[in-house]
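Visitor: For reference, the sequence and a predicted model appear below.
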Amino acid sequence: MDAVQHVFKGTFIHSTPRCDCEILEDHILGVDTAGKIVFFEDAQKQSKLAQKWKFDESDIQELGKNEFFMPGMIDTHIHAPQYTFIGTGMERPLLEWLEYTTFPIEDTFSDVEIASNIYRTVVRRTLKFGTTTACYFATIHTDASIVLADTASQYGQRAFIGKVCMDHNDVYEKYCETSEESIRETERFVEALKKKKYDRVKPIITPRFAISCSERLLNELGKLANEHDLHIQSHISESPAEIKEVLRLFPGYKNYTEVYNRNKLLTNKTVMAHGCYLTNEELHVFRERGAAISHCPNSNISLCSGHLDVQNALNHRVKMGLGTDVAGGYSMSLLDTIRKAIEASKIIFMERSKSERYNNETEKEQKKNVMPEGINADDQNGILQFEKKVLSYKEAFRLATMGGSEALSIDHLTGNFEVGKEFDALLINPDAIDSPFEVFSDISKEELLQRFLYLGDDRNIRAVYVAGRCVVPFPSNA
């Protein structure tokens, strides 16, 4: 039995398989020297726990009145090299944005010194914003991708690092590999990370998307993932123009999902970004394979790509997490992604309600019986549907934490505060100096959580823990 290194007492908020948002006040949690949660009990058991686990009760770290712990947030889709131009180029649609902004800048990462400087900034920034786990796209450059892995490990972030694979690039031919080179360099990248034996930084097979990969390359990457039991990430059904181009390049496939599925790239360790236009038939395949979707609402809106119907995907029991998709998304913070996910679901609800109403009005006259305050019978029914179909803040909270761990198939390791999992956590202080919001009076922890999710930022994140190690604030020499 490892010794206990941290004991925290106060409020803890997390998701469970049965509850999107469970709030546990006056609880006590212990973390051992291996970074795992060894007990999580009502604080009334404090003395018995101290006796059993042999810790001094004076060493318990008590949270402030309004403070609470929540699980670390999990970014299931982020392009690390694109941080260099975050917040620019938003005037172009996806494929033009890749051609004129993304590919030329990613190509500069052949210079390892450039990569090192940018990746250090990216890892520090994401950790500061509460991202304890990040699923990164790097570039096609193996050595620079290894630098990203080294940097994540140095700062203590849990990460999946993808050396990007692409042997087809009509719009920016300079930024491309041959099939042989892409396969060979991916194998070198995987072996390099295996030799380093990092505890929490792993390689992930990363075909950029079907447009940039030949069938042969996709097939070989599927074999490589299977041979080494590796995670897989890519993009799917992000925009109508992308889907049209995929079907042109792969005429023997009936849809986008089949391109990945037939090449053994859809597994229970696969996460595909976007999925805005996946059909119910394709969602069924995702469910069968155990593959996940990374919902990236900021990027989908910013590049005018489309909207993912989150509730429909969840109704199909498809695993799902959230992604910032920097730099298609203009924010590094998953708090922004939570807000955008809720807003996108409301947009879908409003557009569908509007369409349904217009269709109904062509069949019959609008109902005359007006409800109080101008709400008619159809509107009243709409309010009930709103509650069922719009993503709640609790559901979005789950997607950013436990949902992300499920999407990356690491829910046995992290995602909530279950005993036996590693302690990835954020200590939230609503009363922080220069907080972006105020707490004027005694309010419930549920209201505090809502305010943080809708209004908070990194100023409210007092500390960040990954596997029991406090990684933020950064050490003075980091």
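Guide: Arrived safely, thanks for sending. Numbering: from 1, shown residues only.
Visitor: C-alpha only now, for contacts and for neighbours.
Guide: Will do.
Visitor: Figure out how far the longest helix along the chain is from the centre of its chain.
Guide: As assigned by DSSP state H, the longest helix anywhere in the chain is helix 334-363. Remark: helix 334-363 is offset 22 Å from the chain centroid, using CA atoms, centre = their mean, to the nearest Å.
Visitor: Tell me the buried residues in that helix?
Guide: Using 16 or more other CA atoms under 10 Å as the test for burial, helix 334-363 gives 334-346, 348-349, 353.
Visitor: What helices and strands are in contact with it?
Guide: strand 73-79, helix 297-302, strand 319-322, helix 377-389, helix 393-398, helix 445-455 (3 or more CA pairs under 8 Å, 6 or more residues apart in numbering; DSSP states H and E).
Visitor: Please repeat the previous calculation with a cut-off of 6 Å.
Guide: When contacts are defined as 3 or more CA pairs under 6 Å, 6 or more residues apart in numbering; DSSP states H and E, helix 334-363 sits against helix 297-302.
Visitor: packing partners for the helix it packs on?
Guide: Counting by 3+ CA pairs under 6 Å, 6+ apart, helix 297-302 packs on helix 334-363.
Visitor: ok, so of the buried residues of helix 334-363, who is nearest R188?
Guide: L334 (31.9 Å; CA to CA).
Visitor: any idea how far D75 is from the closest one?
Guide: From L334 across to D75, the span is 7 Å (CA to CA, to the nearest Å).
Visitor: Please apply the same query to F103.
Guide: According to CA to CA, F103 and D75 sit 22 Å apart.
Visitor: Neighbour count: those two, which is higher?
Guide: When neighbours are counted by other CA atoms under 10 Å, F103 and D75 differ, and D75 comes out ahead with 32 against 20.
Visitor: and I461, what does it touch?
Guide: 427-428 (CA atoms under 6 Å, 6 or more residues apart in numbering).
Visitor: Also F69?
Guide: Residues in contact with F69 (CA under 6 Å, 6+ apart) are 12, 426-427.
Visitor: mind checking which helix or strand it is in?
Guide: F69 is part of strand 68-71 when elements are defined by DSSP states H and E.
Visitor: Centre of the chain to that strand, how far?
Guide: Strand 68-71 sits 17 Å away from the centroid of its parent chain (CA atoms, centre = their mean).
Visitor: cool, stretch 466-478 as well?
Guide: From the chain centre to the centre of stretch 466-478 is a distance of 21 Å (CA atoms, centre = their mean).
Visitor: got it, and stretch 20-35?
Guide: Distance, centroid of stretch 20-35 to centroid of chain: 22 Å (CA atoms, centre = their mean).
Visitor: hold the first one in mind and look at this next one:
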Amino acid sequence: ATYFGSMHLAPNKVLVDSIVRLGQRAVVGKVSMDRESPDNYIEETQQGLADAEDFVEYTLSQQCSRVMPCITPRFIPTCTMESMKGLAAIARKYDCHVQSHISECCGEVSFSRHLHPEHRCDALVFDEAGLLTNKSLMAHGTLLDDDAIRLLVERGTSVSHCPLSNFFLGDACFRVNHTMNLGLKVGLGTDVAGGISASMLTSIRMAVVNARCLRAHKLAIKGGFDDKRTARFEVTPDMEVDVISFKEGLYLATMGSAKAICIDDKVGSFEVGKEFDALLVDVNVPGGPFDIFDGDSMEDQFEKFINLGDDRNIVEVYVQGKCVKRGDDFTGDVIKPVPVEPSSEKKRKAAE
């Protein structure tokens, strides 16, 4: 998981403690915001930077290789350039992840242009601040143009596709295939604050729906007529370029997301030598959400789980080869953290 925590330092430390104790793998950040925010939910710039660094140091002090700290400017409207540059310096010092929101809706983009008229897009603002790195993950990106996408690709920055949240924000659909064809790393997210579900299964399904909406939009724009205005409701090949299946949705949730946060050398697939992060799924669970019939192939059963399954089908959850959840019971209270690899620790100290 990647977590946007709260703005407050103490609760974020509790969040880290809980993640470590329960055996979860996570990138987690304390949200930073020093402008254009409610009076009771805003921080002074220098104190915010001090708290962000304190949080990074606290998370690293846990010596848990599956929990990584993350610099988290909420988004451009709520972060001054001074804050963003200071946060970028902390990220460089500790070689840690960065996460934020980028080009997510018309209101946000317009307000960011108002605040930074010297830049034509969010990507250039983040780039000036030094927040576009190969460990940066930006949510949404529905309004990124090709030049901005190419800048993200050049910097190694990835985008977390949050389809259900994007539908609620309501201004655009993310073009998964187009952006990946330009070389962008794309993972899958929920952004539950903007949507209604924290389920990755729901996100997979909504990613497929998002792609079908792009296809339907092209057909609607064409209006059911050919170039000679002859009525002809026909789906042409150019309308299919955005379509993805449940298999591509699964890729975004697994290997795509691992690449997006630069841990694809450890997880994301069952390749020999990687750490075993996995779900044990029972498609025949009593009282389950779908039926299995004689003649259903393994792929049929798997597709039913992706499209119809829920937590009732998930029998066990494994992280780093250890079972951390069995049924409704968390077993993580007995999980001991696997220490950070010495090479990673040396790299961090060298960066200080």
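Guide: Sure thing, it's come through. All values reported here derive from a predicted model rather than from experimental measurement.
Visitor: Closest to M166 of structure 1 out of the contacts of F69 of structure 1?
Guide: Among the contacts of F69 of structure 1, L426 lies closest to M166 of structure 1 (CA to CA), at 36.5 Å.
Visitor: The aligned partner of V27 of structure 2 in structure 1 is in what secondary structure piece?
Guide: In structure 1, the residue matched to V27 of structure 2 (TM-score structural alignment) is F160. Per DSSP H and E: F160 of structure 1 is located in strand 158-162.
Visitor: Could you tell me the angle between that strand and strand 73-79?
Guide: Counting by axes from the mean of the first three to the mean of the last three CA atoms, to 10 degrees, strand 158-162 of structure 1 points 20 degrees away from the direction of strand 73-79.
Visitor: what about the next helix or strand along the chain from strand 158-162 of structure 1, how far off from structure 2?
Guide: Counting by DSSP H and E, the next helix or strand C-terminal to strand 158-162 of structure 1 is strand 164-165. Superposed on structure 2, strand 164-165 of structure 1 shows a mean distance of 0.5 Å to its aligned residues (mean CA distance after the TM-score superposition for structure 1).
Visitor: helices and strands around strand 164-165 of structure 1, which ones?
Guide: Under the contact criterion of 3+ CA pairs under 6 Å, 6+ apart, strand 164-165 of structure 1 touches strand 201-207.
Visitor: residue range for the helix or strand that comes right after the strand it packs on in structure 2?
Guide: Using DSSP H and E, the helix or strand that follows strand 201-207 of structure 1 in sequence is helix 215-228. Across structure 2, the stretch matching helix 215-228 of structure 1 (TM-score structural alignment) is residues 81-94.
Visitor: Distance of the aligned residue in structure 1 for K274 of structure 2 relative to L427 of structure 1?
Guide: In structure 1, K274 of structure 2 lines up with K421, judged by TM-score structural alignment. Distance of K421 of structure 1 to L427 of structure 1, computed by CA to CA: 17 Å.
Visitor: do H284 of structure 1 as well
Guide: 38 Å.
Visitor: How about A149 of structure 1?
Guide: Going from A149 of structure 1 to L427 of structure 1 by CA to CA gives 26 Å.
Visitor: Which one of these two is surrounded by more residues?
Guide: It is A149, of A149 of structure 1 and L427, that has more neighbours when counted by other CA under 10 Å, with 28 against 21.
Visitor: To which residue of structure 2 is the more buried one aligned?
Guide: Using TM-score structural alignment, A149 of structure 1 lines up with V16 in structure 2.
Visitor: Validate this expectation: T133 of structure 1 resides in a strand.
Guide: Yes. Counting by DSSP: H, G, I helix; E, B strand; the rest coil, T133 of structure 1 is part of a strand.
Visitor: so it makes contact with F160?
Guide: No. Using CA atoms under 6 Å, T133 of structure 1 is not in contact with F160; the gap is 8.1 Å.
Visitor: Among the two, which residue is more densely surrounded?
Guide: For T133 of structure 1 versus F160, neighbours defined as other CA under 10 Å are more numerous around T133 (29 against 25).
Visitor: quick one: contacts for the more buried one?
Guide: By CA under 6 Å, 6+ apart, T133 of structure 1 lies in contact with 74, 158-159.
Visitor: separation between D95 of structure 2 and H140 of structure 2?
Guide: Distance from D95 of structure 2 to H140 of structure 2, by CA to CA: 24 Å.
Visitor: Check V98 of structure 2 too.
Guide: Distance, V98 of structure 2 to H140 of structure 2, by CA to CA: 15 Å.
Visitor: got it, and G295 of structure 2?
Guide: According to CA to CA, G295 of structure 2 and H140 of structure 2 sit 40 Å apart.
Visitor: Who has more neighbours out of those two?
Guide: Higher neighbour count among G295 of structure 2 and H140: H140, with 28 against 8, using other CA under 10 Å.
Visitor: Which stretch of structure 2 is the strand holding F69 of structure 1 matched to in the alignment?
Guide: With TM-score structural alignment as the criterion, strand 68-71 of structure 1 doesn't align anywhere.
Visitor: now do stretch 244-263 of structure 1
Guide: Alignment of stretch 244-263 of structure 1 against structure 2: residues 110-129, by TM-score structural alignment.
Visitor: The matching stretch: end-to-end distance?
Guide: Length of stretch 110-129 of structure 2, first residue to last, CA to CA: 19 Å.
Visitor: Likewise for stretch 205-213 of structure 1?
Guide: End-to-end distance for stretch 205-213 of structure 1: 13 Å, by CA to CA.
Visitor: With neighbour count added, can I get the contacts of T133 of structure 1 in CSV?
Guide: Formatted as CSV, the contacts of T133 of structure 1 follow (neighbours: other CA atoms under 10 Å):
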residue, neighbour count
I74, 31
R158, 24
A159, 26
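Visitor: ok, back up a step: is it true that the match of K274 of structure 2 touches D411?
Guide: No. The criterion here is CA under 6 Å, and K421 of structure 1 misses it with D411 at 8.5 Å.
Visitor: Between those two, which has more neighbouring residues?
Guide: Between K421 of structure 1 and D411, counting by other CA under 10 Å, K421 is the more crowded of the two (20 against 16).
Visitor: what about the closest residue in space to the more buried one that isn't next to it in sequence, which helix or strand?
Guide: Leaving aside its chain neighbours, K421 of structure 1 sits nearest to L413 (4.9 Å; criterion: CA to CA, 6 or more residues apart in numbering). Under DSSP H and E, no helix or strand contains L413 of structure 1.
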